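# Below are the sequence and a predicted model; questions follow.
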Amino acid sequence: MPRNEHDCIGTIEVPDDVLYGVQTYRALQNFRISRIPISHYPMLIRSLAFIKKAAALTNHDLGLLDELPLKGIVAACDEILAGKHLEQFVVDAIQGGAGTSTNMNANEVIANRGLEILGKCKGDYDTIHPNTHVNMSQSTNDVYPTAIRIALIFKIRDLMKAMKYLKAAFAAKGEEFADIIKMGRTQLQDAVPMTLGQEFSSYSVMIGEDIQRLREAQSLVREINLGGTAIGTGLNAHPDYAHKAVDYLIQMTGLPLVMAPNLVEATQDTGAYVQLSGVLKRVAVKLSKICNDLRLLSSGPRCGLNEINLPGMAPGSSIMPGKVNPIIPEVVNQIAFQVIGSDVTVSMACEAGQLELNVMEPVVAFNLFNSLDMLRRGCMTLADKCVRGITANPDVCRSMVEKSIGVVTALNPYIGYEKATQIAHEAMSSNKTVYDIVLEKGYLTKQQLDDILSPANMIAPRHIPNNAR
């Protein structure tokens, strides 16, 4: 049998087998947008439970919440924190109302589950009311952003772990390929020699730099506005509520959360989201550049660079037998495109704030959560299904160095730029090697050439005698 529940709009029949109530039910009817419920982000749901539990304990400490509703609320929150009732969080992740539907979904589930634990019927809101008791001293405008930030911190930590994993995979390849000489390229043209190890080590360093940028962005996210209630003035909250509630949250989550020094500012300012989104775009751009390189270096195998081999993960064509494509770098490229697009959405949503609140936080959270999740999975996939299985083709790499005209750059300090340029042009037109032309013209001896053009002497700075020319 359904139960009748009412709100300021009217009365609705709510199925009796669900824990949510009238306001969640209305949101289900109003917001059929992304078709992705907030339960898709379990960390957000856990964050809401942390906040509701901290609020209940604080209100009880301050003499505002009786023992009976406290018992039901805390027990319900503990079940949610243990991973139960996730299916009851059903509202669409993208919603109007600045997150009110998400907050009320949590309030109603906690109230009704708390009532069941106390042996009472769902909807018996005289004992535990979603607004009066579960939402006591709170507003959506401080609960929802705080929950987003707690969830973001956990997700940032997960992404950093995945990036460290990928960084280590590239570093290992850098060591493995340390002695493989190859041509470096600029603008897709032959440049100067380097080692394949240097190339892969650079990818490791690039990822390491972005881990640090993420750590910096995370430090901004940890500032929360809990206790500010509707606009940051703290209306309907006890003077001691904010500090006590934040202390409880710190104890429960183990996170270094900080109460914002100005809650009015913190309730409307979304700058931390913009900063984080920009860093995620940076990560995406650099990962995509690395994947572009992997695709180029493995191109061929007979008619491309063919300096490395990517592990074959699937047949590459429905018509071309034996073709194997670089599908893992390709999917990471696409993740990057999505994250870059999400950054535009976050920027526009954060700009759209008006006066004391930004009502666009649902789409901000949606995009940040998705970007963090996709980047994390992308890093793990790239490491496990691509980087760790990469092998090198040393003979191909060395052959390209030996045939390259780019090695003439190493002769500049010894024969001068003008002669080196002439040799480069002659090598191009005659199909002779730089080495042979220099010997023919008598610019340098064989012993000098062997020393100057030794691979080991072309991959790092080297002291050049003043009398070299």
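Sure thing, it's come through. Numbering: from 1, shown residues only.
# When you work out contacts or count neighbours from here on, use the C-alpha atoms and nothing else.
Will do.
# and the residue lying closest to M160 once chain neighbours are set aside, helix, strand or coil?
Spatially, and ignoring its direct neighbours in sequence, M160 is nearest to I211 (5.9 Å; C-alpha to C-alpha, 6 or more residues apart in numbering). Secondary structure assignment for I211 (DSSP: H, G, I helix; E, B strand; the rest coil): helix.
# Please enumerate the helices of the stretch 1-150 of the chain.
For the stretch 1-150 of the chain, the helices defined by DSSP state H, counting those that start in this stretch occupy 22-30, 42-61, 67-81, 100-117, 140-176.
# and of the ones you listed, who's closest to Y273?
Closest approach to Y273 among the helices of the stretch 1-150 of the chain (C-alpha to C-alpha): helix 140-176, 9.0 Å.
# Could you pull out the buried residues of that closest one?
In terms of neighbour count (16 or more other C-alpha atoms under 10 Å), helix 140-176 has its buried residues at 140-174.
# Next: stretch 62-82.
By 16+ other C-alpha under 10 Å, the buried positions in stretch 62-82 come out as 65, 69-81.
# Could you dump these into a markdown table and include distance to V364?
Supplementary listing: the buried residues of stretch 62-82 in a markdown table, determined by distance: C-alpha to C-alpha, whole Å:
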| residue | distance to V364 |
| --- | --- |
| L65 | 33 |
| P69 | 33 |
| L70 | 32 |
| K71 | 34 |
| G72 | 32 |
| I73 | 29 |
| V74 | 29 |
| A75 | 31 |
| A76 | 28 |
| C77 | 25 |
| D78 | 28 |
| E79 | 28 |
| I80 | 24 |
| L81 | 24 |
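# re the thing from before, dump the helices of the stretch 1-150 of the chain to a markdown table, plus distance to E361.
As requested, the helices of the stretch 1-150 of the chain are arranged in a markdown table below (distance: least, C-alpha to C-alpha, whole Å):
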| stretch | distance to E361 |
| --- | --- |
| helix 22-30 | 16 |
| helix 42-61 | 13 |
| helix 67-81 | 23 |
| helix 100-117 | 11 |
| helix 140-176 | 8 |
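# Tell me, how many residues neighbour K403?
16 (other C-alpha atoms under 10 Å).
# follow-up on the earlier one: distance check, the residue nearest to M160 against M163.
Using C-alpha to C-alpha, to the nearest Å, one gets 7 Å for the distance from I211 to M163.
# want to compare, so here's the second one:
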Amino acid sequence: MKTREVEMMTDAFRIARDPLGEVKVPKEAYYGAQTQRAVENFPISGQRLPRSFIRAQGIIKASAAKANCEVGALEERVAKAIIQAAEEVIEGKWDDQFVVDAYQAGAGTSQNMNANEVIASRSSEILGGERGDISLVHPNDHVNMAQSTNDTIHAAINIAVAEDIQHRLLGEVDALITVLKEKAETYDNVIKAGRTHLQDAVPIRYSQVFGGYAQSLAYARDNIHGCLDYLYEIGLGGNAVGTGINAHPDYARKAVSDVARRTQLPFRLPKDRFSFMQNTGAAVRVSHALKELAIHLIKISSDLRLLSSGPRTGLAEIRLPAVQPGSSIMPGKVNPVIPENMYMICAQVIGNDTVVTTAACESQLEINAMMPVIGYNVLNSVTLLGNGIKVFRERCVTGLEVDRDQCAYWLERSTALATVLNPYMGYERASQIAKKAYQQGKTVREVVVEERLLTEEEAERILNPEHLV
């Protein structure tokens, strides 16, 4: 007969037991001995796996209990209590009870047991028992039935990442794309000096600049969206190594079906459960796709910083919204803080991908022991990008303005306008004109007219910016 896990020790603690012996656990905690050991073993960062991951764990435990009940492996009253407790976890009611550091070990066994213990303890309360009582609902025998850390943590990563991408990231990317397209339409008639290698280049419309930004983000968005299909494969029922030991033959299908119902996303069994158990391929693909998005955002934010440089000694073609003073010593200075923030976020996302890549290399034989840090970093990237893009759009891109006069000023002085003369007088002669214009501080138009290479009318027609874009 199972004994009670709890004995009163002091007003602050109780004694909990696991296969290694006795552990002091905070009296009011829903978690038990194995979670407490992890707290003591991994005092690393103070960071936890995020709300979306805890929600995913709750979804898995509820779906597992329902499936086990339907196949006759779990008593109905116990299953109902577990489902109710798990749904409270899904809702975020017990987030403060998920206390294991993100930098843990053992493929996430501590994280899995944290969920098992919390749900078991709460289920016991629902059935009329006391907090910490495992005689009514056992964390391993009941909450973890037909499961292993190896399939549930991996599945939780996929569920959490898929939900966060669908509900937190893709919409923000789409909203930014929409604003960039609106800017392209607004400034379609503004022609600016192009620049390559930070040197004068042929003209370009601002609609083409903003349109290029929008399309680069659309490509990155489509790439991320394409990764979702890999995330939708979850190997619940694989248990320890993929064989499904101790699980009813119908358990996996029923559990995954309920996950899909709860999330309203098309989760399904993997084509090959052993491949799923051995690798974290979907998370790796997503991380790489998030890095690509970050690279495009760095380019856009860096461009806006450069194009808004000044206001008197830089390019000053774009005016960004002033959101805060820029200096503690220089009065009136306003810095491009939102694009700078976007760059820092993206730098972290690129770093996160390096962690994910390195950790993914640790897949050995039937499992990857580094799953917690993989999940933490991918979810961190999704959160950073979703929040960062929203701020970037709302507090920078939406309110930016193009200075038409400044664009005309630089365009008229660009030596690259000599490029359009190539068909009329050849590359060599056009190069001489560009060089002379630069040395004498004149425009290309002024030089060709002064040297009578073109008449005023011809210069006006040939060098008309509208004809060059």
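Received the coordinates, thanks. These numbers come from a predicted model, not from an experiment.
# from memory the residue nearest to M160 of structure 1 sits against L166, does it?
No: between I211 of structure 1 and L166 there is no contact, the gap being 11.0 Å when judged by C-alpha atoms under 8 Å.
# so where do the strands sit in structure 1?
Under the criterion DSSP state E, strands of structure 1 are mapped to 3-6, 11-14, 181-186, 189-195, 223-224, 258-259, 308-309, 391-392.
# Quick check: which of those is nearest to I405 of structure 1?
strand 189-195 (7.4 Å).
# report the angle between the axes of that closest one and strand 181-186?
140 degrees (axes from the mean of the first three to the mean of the last three C-alpha atoms, to 10 degrees).
# In structure 2, which residues correspond to strand 189-195 of structure 1?
On the basis of TM-score structural alignment, strand 189-195 of structure 1 is assigned to residues 199-205 in structure 2.
# tell me which residues in that stretch are buried?
Of the residues in stretch 199-205 of structure 2, those buried by neighbour count under the rule 16+ other C-alpha under 10 Å are D200, A201, V202, P203, I204, R205.
# can you tell me how far the third one sits from V469 of structure 2?
Distance from V202 of structure 2 to V469 of structure 2, counting by C-alpha to C-alpha: 8 Å.
# could you dump the buried residues of stretch 199-205 of structure 2 to JSON lines with distance to I134 of structure 2?
Listed next are the buried residues of stretch 199-205 of structure 2 as JSON lines, based on distance: C-alpha to C-alpha, whole Å:
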{"residue": "D200", "distance to I134 of structure 2": "74"}
{"residue": "A201", "distance to I134 of structure 2": "73"}
{"residue": "V202", "distance to I134 of structure 2": "75"}
{"residue": "P203", "distance to I134 of structure 2": "74"}
{"residue": "I204", "distance to I134 of structure 2": "71"}
{"residue": "R205", "distance to I134 of structure 2": "70"}
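# any idea what I153 of structure 2 aligns with in structure 1?
Across the two structures, I153 of structure 2 finds its equivalent in Y144 of structure 1, going by TM-score structural alignment.
# quick one on the thing from earlier: indicate which one of the helices of the stretch 1-150 of structure 1 is closest to T186 of structure 1.
Across those, the minimum distance to T186 of structure 1, taken as C-alpha to C-alpha, is reached by helix 140-176, at 20.0 Å.
# Check which helices and strands the closest one sits against.
Judged by 3 or more C-alpha pairs under 8 Å, 6 or more residues apart in numbering; DSSP states H and E, helix 140-176 of structure 1 is in contact with helix 42-61, helix 100-117, helix 196-221, strand 223-224, helix 361-385.
# superposed on structure 2, where does the last one end up, distance-wise?
Between helix 361-385 of structure 1 and the corresponding residues of structure 2, superposition yields a mean separation of 0.8 Å, by mean C-alpha distance after the TM-score superposition for structure 1.
# That helix corresponds to what range in structure 2?
Residues 371-395 of structure 2 are where helix 361-385 of structure 1 aligns, with TM-score structural alignment as the criterion.
# hmm, back to that, so which of the helices of the stretch 1-150 of structure 1 comes closest to L263 of structure 1?
For the helices of the stretch 1-150 of structure 1, the distance to L263 of structure 1 is smallest for helix 140-176, at 9.1 Å, taking C-alpha to C-alpha.
# what angle sits between that closest one and helix 196-221?
For helix 140-176 of structure 1 against helix 196-221, the angle by the same axes, to 10 degrees is 160 degrees.
# Next, the contact list for E88 of structure 2, please.
Under the criterion of C-alpha atoms under 8 Å, 6 or more residues apart in numbering, the contact list for E88 of structure 2 reads G58, W94.
# quick one: what's aligned to G132 of structure 2 in structure 1?
Structural alignment (TM-score structural alignment) places G132 of structure 2 against G123 in structure 1.
# for K436 of structure 2, same thing?
Counting by TM-score structural alignment, K436 of structure 2 lines up with E426 in structure 1.
# picking that back up, so which of the strands of structure 1 gets nearest L118 of structure 1?
Comparing the strands of structure 1 by their distance to L118 of structure 1 (C-alpha to C-alpha), the top pick is strand 3-6, with 18.5 Å.
# which part of structure 2 lines up with that closest one?
The counterpart of strand 3-6 of structure 1 in structure 2, using TM-score structural alignment, spans residues 14-17.
# Isn't I350 of structure 2 up against K291?
Yes: when contacts are counted by C-alpha under 8 Å, I350 of structure 2 is listed as touching K291 (5.3 Å).
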